[in-house]
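Student: Sequence first, predicted coordinates after that:
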Amino acid sequence: MLEGTLWLFAMCLLLGSVVGLFAGLLGIGGGLLVVPALVWLLPLAGIDNSLVMHMALATSLASIVLTSGASARNHIKRGNIDYSIVKSMAPGIVLGGLGGSVIAEMVPTELLPKIFATIVLLLALQMLLSMRMTSQRPIPSSIACACSGGVIGVISSLAGIGGGSLTVPYLSWHGVEMRRAIGCASLSGAIIAVAGMVGFIFSGLNEEALPPMSIGYVYLPALIGIVSTSVITTRYGAALASRLPTMTLKKIFAIFLLFIGSKMFLG
């Protein structure tokens, strides 16, 4: 068991370095990469299959708190965050993040991977269809933004992601410049992750089969491994986001989502 845990920790160090790069580059918290990776890694470390998906979602959200926070800090330095947008979406994001963790606890375990994959594939399709479109739609009212934030929060928490994969297309659709959309998504993702993580921790407190070194459904060896490197590499992703053309960013984002969604849906 100890050998498997140490091996998982080492793999999570590598995973975290990749997650941090994507977090800074695309405004995502890394859940789109962390969840499928942990679904594969956790059983190899001796985690019971009935717990794997919930622990992958919870640990992913916990890692996003720091990864998205580090990414947001780097985007703040580059002036890529519109605080008025984040403030309008925040109430819905918090409530949605908590709600998503509650829903995930009620959904049968075998359905969660398919739900995750379906969400990701739809996001990839949306981004591919919008790549040739430009939008000058104004940002909606604060109430509408809060409602949108609630939907984003529920879906993101249910899929164990920080919401950047939803927030970026949403803001881009409303005419927000891509770099600012990515910056706002980083900060919003940290908020979603805190709410979702808290929900999963409390949901898992009564689970008797949890392995040692767990807090609720959050598995600490995986969490520490991921964030140890992700918080460092976010700066390089944020630097790339400030240099690459908007269309290039959208292409990277869409291809990334399509690949991950397909792999998860096919098992």
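Tutor: On my side now, so go ahead. Numbering: from 1, shown residues only.
Student: switch to C-alpha atoms for all contacts and neighbour counts from now on
Tutor: Noted.
Student: Strands along the stretch 51-200 of the chain, start to end?
Tutor: Here the stretch 51-200 of the chain has no strands by DSSP state E, counting those that start in this stretch.
Student: quick one: contacts for residue 231?
Tutor: Shown in contact with residue 231 (CA atoms under 8 Å, 6 or more residues apart in numbering): 20, 66, 67, 70, 71.
Student: Quick one: residues contacting the second one.
Tutor: If a contact means CA under 8 Å, 6+ apart, then residue 66 has 190, 227, 231 as its contacts.
Student: Tabulate those residues in TSV, adding columns for distance to residue 47.
Tutor: Below are the contacts of residue 66 laid out as TSV (distance: CA to CA, whole Å):
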residue	distance to residue 47
190	27
227	20
231	26
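Student: Surely residue 265 touches residue 112?
Tutor: No - using CA atoms under 8 Å, residue 265 makes no contact with residue 112, being 10.5 Å away.
Student: returning to that earlier point: looking at the contacts of residue 66, which is nearest residue 138?
Tutor: Distance to residue 138, by CA to CA, is smallest for residue 190 among these, at 24.7 Å.
Student: Wait, that closest one touches residue 63, no?
Tutor: No - between residue 190 and residue 63 there is no contact under CA under 8 Å: 9.4 Å.
Student: quick one, helices of the stretch 1-150 of the chain?
Tutor: 2-26, 31-44, 49-77, 83-106, 112-130, 142-159 (DSSP state H, counting those that start in this stretch).
Student: Flag every buried residue along the fourth one.
Tutor: Neighbour-count burial for helix 83-106 flags 85-86, 88-102, 104-105 (criterion: 16 or more other CA atoms under 10 Å).
Student: Next: the longest one.
Tutor: Across helix 49-77, burial judged by 16+ other CA under 10 Å covers 51-76.
Student: rewinding a little: more crowded one of residue 265 and residue 112?
Tutor: residue 112 (18 against 15; other CA atoms under 10 Å).
Student: Second structure follows, compare the two:
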Amino acid sequence: MPPINEIIVFIAVLAGAGAIAGFLAGLFGIGGGAILVPVLYEAFRWFDTPDSVRTHLAIGTSLAVIVPTSLSSFRAHYKRKAPDMDLLKSWLLPVPLGVAAASVIAAGTSGEILRSIFALLAAAMGLKLIFSKDATSVGDRLPRNPAKAMVGFVIGLLSALMGVGGGILNNTFMTMFGRPVHQAIATSSGVGVLISLPGVIGFIWAGWGAEGLPAFSTGYVNWLAVALTIPMTMLAAPQGARIAHGLDRKQLSLALGVFMIIVASRFTWSLFAG
């Protein structure tokens, strides 16, 4: 058991991360996993969690936190009738199927590979946020099936492998096809629900019986970290959603992009540092 001062820091860090993640969930339509995964990865180090399961545990726990965060954010956006419900209904199967595929991959993948995937995708997302002013338009309407279903599957797959809610990927997809950015953000909160709910089940299954998991873990989900983080995300998500409808987010997008690059660099460094 870590010293009491380290436990206090652990609680404070997770509470702060939860507030930031919840605010970003509402503001950008993301689940906050980009914030939570690296914080959880470092936090579990204090509890002597083996490197072989630490990345998996950070991703699975992040997905568990995203469940209420996404629900709260989606509820706030839905009250404004902002999400594209037709798109969400069409993705009720493809997105969870992508998440299920990610769970199978995670079950047989090392922590190093998962960190590599996270670092690569985080760097790509960060560069996109920093250098892309607007998404390049490729059409004025969303593609039809099977292309639309395939996009949903890929968003579910990549997002679950990162422990994120899919907001950045879905925002890019929708705005590329002429959808207003505020509608894309609102819809992304619903995509987060489609990713996080099956993601929790999948990562519990993937980590069932794994060795070295800290106390209060079920598979690759640590419920102590979930309990410490969720209250702050629930409080902050509606505030982010409210501000999203009237705020110029360019500077915040830049800040999030820089953060993603830093996280990608940190995870890349950990691959070589051991």
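Tutor: In hand now; what should we look at? These numbers were taken from a predicted model, which means no experiment stands behind them.
Student: Got a TM-score for the pair?
Tutor: Remark: TM-score between the superposed chains equals 0.92 [TM-score structural alignment, normalised by the length of the first structure]; 267 aligned residues with a CA RMSD of 2.0 Å.
Student: thinking again about what came up before, list the ones among the contacts of residue 66 of the first structure that the second structure also has?
Tutor: Among these, the ones still in contact in the second structure (both residues aligned by TM-score structural alignment, their matches' CA atoms under 8 Å) are 227, 231.
Student: quick one: which of the contacts of residue 231 of the first structure is nearest to residue 159 of the first structure?
Tutor: residue 67 (16.7 Å).
Student: Surely the closest one is in contact with residue 25?
Tutor: No - Residue 67 of the first structure is not in contact with residue 25 according to CA under 8 Å; the separation is 12.0 Å.
Student: Please enumerate the shared neighbours of the two.
Tutor: residue 234.
Student: Translate residue 68 of the second structure into the numbering of the first structure.
Tutor: When the first structure is aligned by TM-score structural alignment, the residue opposite residue 68 of the second structure is residue 66.
Student: circling back: and which of the contacts of residue 231 of the first structure is nearest to residue 170 of the first structure?
Tutor: residue 71 (19.1 Å).
Student: any idea which residue sits dead centre in the second structure?
Tutor: residue 164 (1.4 Å; CA atoms, centre = their mean).
Student: Identify the residues contacting the nearest residue to that one once chain neighbours are set aside.
Tutor: Nearest residue to residue 164 of the second structure in three dimensions, chain neighbours excluded: residue 33, at 4.1 Å (CA to CA, 6 or more residues apart in numbering). Contacts here follow CA under 8 Å, 6+ apart; on that basis residue 33 of the second structure touches 21, 59, 62, 63, 66, 162, 163, 164, 165.
Student: which position in the first structure aligns with residue 33 of the second structure?
Tutor: Per TM-score structural alignment, residue 33 of the second structure is aligned with residue 31.
Student: picking up where we left off before, shared neighbours, residue 190 and residue 63 of the first structure?
Tutor: Contacts common to residue 190 of the first structure and residue 63, judged by CA under 8 Å, 6+ apart, are residue 29.
Student: didn't residue 226 of the second structure look like it was pressed against residue 67?
Tutor: No - Residue 226 of the second structure lies out of contact with residue 67 (CA under 8 Å); the separation is 10.3 Å.
Student: List the residues that are in contact with both of these two.
Tutor: Counting by CA under 8 Å, 6+ apart, nothing touches both residue 226 of the second structure and residue 67.
Student: Could I get the full set of helices for the stretch 151-274 of the second structure?
Tutor: Counting by DSSP H, counting those that start in this stretch, the stretch 151-274 of the second structure has helices at residues 167-176, 181-206, 223-244, 250-273.
Student: Packing partners of the second one?
Tutor: What that stands for is helix 181-206 of the second structure. helix 4-28, helix 51-79, helix 85-90, helix 94-107, helix 147-162, helix 167-176, strand 221-222 (3 or more CA pairs under 8 Å, 6 or more residues apart in numbering; DSSP states H and E).
Student: 7 Å instead, please
Tutor: helix 51-79, helix 94-107, helix 147-162, helix 167-176 (3 or more CA pairs under 7 Å, 6 or more residues apart in numbering; DSSP states H and E).
Student: Now it on the first structure. Mean distance?
Tutor: Compared with the first structure after fitting, helix 181-206 of the second structure has a mean deviation of 0.9 Å; criterion: mean CA distance after the TM-score superposition for the first structure.
Student: equivalent range in the first structure for that helix?
Tutor: Going by TM-score structural alignment: helix 181-206 of the second structure matches residues 178-203.
Student: give the contact list for the nearest residue to residue 135 of the second structure once chain neighbours are set aside.
Tutor: For residue 135 of the second structure, ignoring the flanking residues on the chain, the nearest one in space by CA to CA, 6+ apart is residue 176 at 5.4 Å. Counting by CA atoms under 7 Å, 6 or more residues apart in numbering, residue 176 of the second structure touches 135, 136, 137, 138, 139.
Student: mapped onto the first structure, which of the residues you listed are still contacts?
Tutor: Compared against the first structure with both residues aligned by TM-score structural alignment, their matches' CA atoms under 7 Å, these retain residue 137.
Student: Most neighbours out of the contacts of residue 176 of the second structure, which is it?
Tutor: residue 135 (17 neighbours).
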